[in-house]
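Chemist: Next comes the sequence, and after it the predicted model I'd like to discuss.
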Amino acid sequence: MSLQKPTPVAVAVALLLSATALQAQQAQAPEKTLSTVIVNSSADASAQGLSQPYAGGQVARGGRAGILGTRDNMETPFSITSYTNEFIQDRQARSVGEVLLNDPSVRVARGFGNFQESYFIRGFILNSDDVAYNGLYSLLPRQYIATELFERVEVLRGASAFLTGANPGGGGVGGAINLLPKRAPNEPLNRVTVGTGSGGYGQVAADIARRFGPDGATGIRVNAAYRDGGTSVDDEKGTLGLASVGLDWRSRDVRLSGDVGYQENRLKRTRPNVTLAGADVTSVPAPPEGSTNFAQPWTFSNERDLFGTFRGEWDLSPALTAWAAYGHRSSEEANSLANLTVTNSSTGAGNQFRFDNLREDQVNTGEAGLRWKGRTGSVGHEVVAAAGRFSGKIDTSFNFNFANLLFTNLSNPSFFAAPPLAPLPPLANTGTTRLTSYALGDTLALFEDRLLLTLGARHQQVDLTSFGTRTDESRTSPAVGAVWRASRQLSLYANYMEGLTHGETVPFTFIDSTGTARSTANGGAALPPGTAKQGEIGLKYDGGDFGAGVAAFSITKPRFTIDTVSGVGAAGGKDRHQGLEATVFGAPARGVRLLGGATWLDTEQLETGLGSTQGKRVIGVPEFQASLDAEWDVPAARGLTFDARVTYTGSRFADAENTLKVPGWTRLDLGARYLMDVSGRIVTLRGRVDNVTDRNYWSSVGGFPGAGYLVVGAPRTFTLSASVDF
């Protein structure tokens, strides 16, 4: 498989042509001042449009609650945070994971064996495969999603099966992530951003938008970006190119929107994961220097994705609205990998072996529904009926070289020529996923609309095939949610939800009882689906300029085990996560903005059948984690803002028996931006330093069920950028 590298010239030409064509539609640039620019996004294919920003502009007042549509946070029996594009730009976030560094209920990890982003939400793993785009799953690039492709990041905490249906990758038990596409604002937009950072990294991006026709009924927004260069880790390099076009059209009764996007991400010598195994591993080794790279020089990971989506909404009457959506993604991957297994925790000695693979994905997904609003006497109703369908096909080709181990060291690595490997076999189908679901719900407004009671159910069918094994299960799952508006400032809520979640996929390798890496007897097999259950109660406060929330929850999810003698993976036991979350957001004082909170988690492995794991904590999940981000507008220097973020993650375990304890860590990040007027054009300069104290730490543990691999945190990292609106 050949993945062609996009050239800077091609991207630059595309940017120039787009800018020229759109600039011709505008006779002159609008007047710009140093005051904060507030852009009201046009309606997408939804009468509700985007939820309005909250005070401070970092998060929105609400977000999309699945089939219930966009809801105000105070009227939703769920916990939702929607991070705005303004906040994403100001933190110079380059991926979904970098945005979610600010979320106290989320911790970013890595997928198994590669460099895919994964997210622990309430301690449960959600892979980037399971991220939704405008309400539809698995449409965006599978391993890494650049921020230029979306407007907002919405985090819906807790089980979401009734609201969004089953996730194709089996995640979504602890929460869901939905990315909203960019739409043309009501005012013309011309923005070019250039940036650089540690390791000689450089980037250029353009964001151009216009509205046309009577009342600006038609909108187009074009985004393109190119990144190239090194990182703060020695010898790591990456190249990313992307382009996307978002279109929307609206009339009195009909709203349409569509998106087409392309992203190619090429990684070279990216530092891999670290697995601990062997009789000489009695503790977790100290992390190496943050800049140390133990990746072999021949390793790489390339991914190319093409995706598109269409959504329409039609008001059949003032009370009845119909909607439908469809999306498709085609992707290709090629990798040569060599993860590190440390076999001696005192010396850091270990080994690597070569693993090559190819992969192609084809995804088709869609949904349709009806929403009716009305009253029966004093009771208000918002009834929704929806149907969804997901179809995914995976073709792979891979080969391991266990026999040719490369002996190296965590802190003082050795490097080798690429070991010989037999030619990869032709691509063959190794997995299909077919999900079908039907949902019906009603939100009742009682007692002069102070009590909002949501009752619903979703019937789900999960049909999976993986490496010759097939599972086919169906179930109807209930959902109940209630919100009591005690006052304009205070809401109390509760919910109970169940959902059919498809079984885990057995990994291809595992570490046996002697500490040796072995192939799993039924690697790749899809285990039977199970039912996840959640109960939650919470309190929300909205003081106008400052908001807060607290939630207590209990979630259970089926799990799997691997017999370390036979090497067979099977369904068995469950994980229970109980916890308490606290969040804060908004502008508590003039020129000051706060965002963050804390999460306490009590996790247990239950019904495992093994005394060594029964009742023990779940791999990779801390008992306590917290994030707090603060901004301050300097009164004496108009346009100058400083920000600081403190992130804390408690200790975690790297094994199911809880014998390998990974220390917790605290990280300090600092940033500044300056907004100024240069010849009538708004220029924003941004700079930040992440990991200011240059701390060495294990940033994450695990990211795949049952696996406790480690990821080394990045060292002190500098980024600088300049954006010009013209």
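Modeler: Ah, there it is.
Chemist: contacts and neighbour counts: CA atoms only from here.
Modeler: OK.
Chemist: For this protein, which segments count as helices?
Modeler: Here the chain has its helices, by DSSP state H, at 8-23, 85-90, 96-99, 161-164.
Chemist: quick check, distance from the second one to the centre of its chain.
Modeler: Helix 85-90 has its C-alpha centroid displaced from the chain centroid by 16 Å (C-alpha atoms, centre = their mean, to the nearest Å).
Chemist: next up, a second structure to put side by side with the first:
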Amino acid sequence: MWWNTRDQGVLLHSSYELNDNLTLFMNAGGGRSIVSRISEQTPKIINDNGDVESAITNYRFNVHRYIFETGVRSYFSTGAIDHQMTLQASYYHDRLAVAGNVGKQKVISNIYSPSEVDVTLPSSPASVPKVSSSQLTSFAVSDTMTILNGSVDIIPGIRLQRVQADNFMANGQRSANYDESAVTPMLGLVYHPLESVSLYANYIEGLSKGDIAPSFAKNASQVMRPYRSRQYEVGVKYDNAGIQSSLAFFQITKPSGAIDSTDNIFNANSEQRNRGVEVNLSAQVLDNLQISGNLSLIDAELIKSPKSDIRGNKPVGVSPLQANVGVEYDLPILHGLSLNSYVNYSAKQYVNQANTQSINPWTTVDMGASYKTRVYGAPTTFRFDVQNLFNHHYWSGVASYTTIAQGAPRTFLASVSVDF
């Protein structure tokens, strides 16, 4: 199999303080990804024994993305209330072009006992037509109001969002169009009983672009209607003496998509509710030794569906337990040199809404090193990381259209970052 990916991107951030109480900011960026590959389609599980079906595809994928964001942040007081008000506008655009020639020979294998099959490779696509484009615009205002000598923060906000999505046929004609707007509120409350402790609660609504139907669906590349989500969260944070920790309880409701086995059409006509708890901890154990950890427990449920037999089931691709533990050690022999290691775990995930198929839990280990120094006076960091150190073979996740993703093999990464 063969794969070639080219990613290019640029990001610009700028801020300017007009005075002590008024700051202008701007972010702009863009990128493109060009993918060419000859590979199996993501395997589709076809029975409870773990048999999978796929086909060899000569595939090309191009996506262009642009984003612009600007705003103003103002600090002022009204009587005994201190304000930090933010006005912000943003624009995002993407364009997706996809083409693929699928081989006629089906490849049958098994996730527990993979087999090799000789096949004839399909030819490369002659063109890569645009299949969808999306535009997301947003105007938001929020105000962090601090009262009672800094012990309480009240954060109201409101956002006007517009999501425009177009689907196109191979001849360039528009096949579907969505243009939806929504006013979504946000409200937060923070209470500081102690300088090192914060209690908080918030409610957020959001509008986002819908999923795209997979290539093997009858309605392949169709963009679903925009998704509206709602999130409630309460928690506590602690930060003192080199220890940062947090405990949060949350509930999120959002649309859920899946392939209908009767007609092979991808629809987002269900709704899922995720209730969970998340714990984070980071501690400076010694001057040169830091440990960190994260634990997430999620009770996910399909609460709405046109099919009564799946209501109450678990949504596709949601792990009920995820955790990671890491350690970072600063070597005393060379100032700026650090070693790190992380262990990552994810519990099983269901492959279908009927909850008859799932992928196994998995654990991976990452290791790396970083070196911080100055190059011509500019702060510079060199990084080298090895992900999946022991080259563990596993299925990393599940998409809503009953396909599974293979975990990345042992991967070596090197990077340099410079602050100007």
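Modeler: Arrived safely, thanks for sending. Keep in mind it's a predicted model, so treat the numbers as computed, not measured.
Chemist: picking that back up, and the helices of structure 1, which is most packed in?
Modeler: Mean neighbour count, computed with mean count of other C-alpha atoms under 10 Å, is highest for helix 161-164 among the helices of structure 1, reaching a mean of 27.
Chemist: helices and strands around that helix, which ones?
Modeler: When contacts are defined as 3 or more C-alpha pairs under 8 Å, 6 or more residues apart in numbering; DSSP states H and E, helix 161-164 of structure 1 packs onto strand 451-466, strand 469-485, strand 490-501.
Chemist: Out of the helices of structure 1, flag the one nearest D315 of structure 1.
Modeler: Nearest of the helices of structure 1 to D315 of structure 1, taken as C-alpha to C-alpha: helix 161-164 at 21.5 Å.
Chemist: State the span of structure 2 onto which the closest one is aligned.
Modeler: Across structure 2, nothing matches helix 161-164 of structure 1 (TM-score structural alignment).
Chemist: and Q135 of structure 2, what pairs with it in structure 1?
Modeler: Q135 of structure 2 maps onto R434 in structure 1, with residues paired by TM-score structural alignment.
Chemist: Double-check D330 of structure 2 against V285; I have them as touching.
Modeler: No. Using C-alpha atoms under 8 Å, D330 of structure 2 is not in contact with V285, being 11.9 Å away.
Chemist: neighbour count winner among these two?
Modeler: Each of D330 of structure 2 and V285 has its neighbours counted (other C-alpha atoms under 10 Å); D330 has more, 20 against 11.
Chemist: The more buried one: what's its closest spatial neighbour, skipping adjacent residues?
Modeler: Take D330 of structure 2 and drop its neighbours on the chain: the residue closest to it by C-alpha to C-alpha, 6 or more residues apart in numbering is S338, 4.2 Å away.
Chemist: cool, E233 of structure 2 as well?
Modeler: F250 (4.2 Å).
Chemist: if I look at the one you found, how far off is A347 of structure 2?
Modeler: F250 of structure 2 sits 19 Å away from A347 of structure 2, going by C-alpha to C-alpha, to the nearest Å.
Chemist: Tell me, how many residues neighbour the aligned partner of R488 of structure 1 in structure 2?
Modeler: In structure 2, the residue matched to R488 of structure 1 (TM-score structural alignment) is E195. Applying other C-alpha under 10 Å, we find 11 residues neighbouring E195 of structure 2.
Chemist: Can you give me the distance of E195 of structure 2 to T144 of structure 2?
Modeler: In terms of C-alpha to C-alpha, E195 of structure 2 sits 18 Å off from T144 of structure 2.
Chemist: Can you tell me the residue that sits opposite G547 of structure 1 in structure 2?
Modeler: Aligned partner of G547 of structure 1 by TM-score structural alignment: Q244.
Chemist: residues contacting that match?
Modeler: The contact partners of Q244 of structure 2, by C-alpha atoms under 8 Å, 6 or more residues apart in numbering, come to 237-238, 280-283.
Chemist: Sort out which one of the residues you listed lies nearest D211 of structure 2 for me.
Modeler: Distances from D211 of structure 2 to the contacts of Q244 of structure 2, taken by C-alpha to C-alpha, are shortest for N280, at 30.0 Å.
Chemist: If you tally nearby residues, what's the number for that closest one?
Modeler: N280 of structure 2: 17 surrounding residues under other C-alpha under 10 Å.
Chemist: Counterpart of it over in structure 1?
Modeler: In structure 1, N280 of structure 2 lands on T583 (TM-score structural alignment).
Chemist: Let me see the contact set for Q578 of structure 1.
Modeler: By C-alpha under 8 Å, 6+ apart, the residues touching Q578 of structure 1 are 552-555, 601-603.
Chemist: which of the residues you listed still touch in structure 2?
Modeler: Mapping the contacts of Q578 of structure 1 onto structure 2 (both residues aligned by TM-score structural alignment, their matches' C-alpha atoms under 8 Å) leaves 552-555, 601-603 still in contact.
Chemist: Closest one of the residues you listed to E473 of structure 1?
Modeler: Using C-alpha to C-alpha, the kept ones among the contacts of Q578 of structure 1 come closest to E473 of structure 1 at I555, 21.3 Å.
Chemist: how deep is the closest one tucked in, by neighbour count?
Modeler: 25.
Chemist: Map V102 of structure 2 across to structure 1 for me.
Modeler: Match for V102 of structure 2 (TM-score structural alignment): F400.
Chemist: Distance check, its match against E631 of structure 1.
Modeler: From F400 of structure 1 to E631 of structure 1 the distance is 49 Å (C-alpha to C-alpha).
Chemist: returning to what we had before: I'd guessed the match of V102 of structure 2 sits against A338; true?
Modeler: No. Under the criterion of C-alpha under 8 Å, F400 of structure 1 makes no contact with A338, lying 9.8 Å away.
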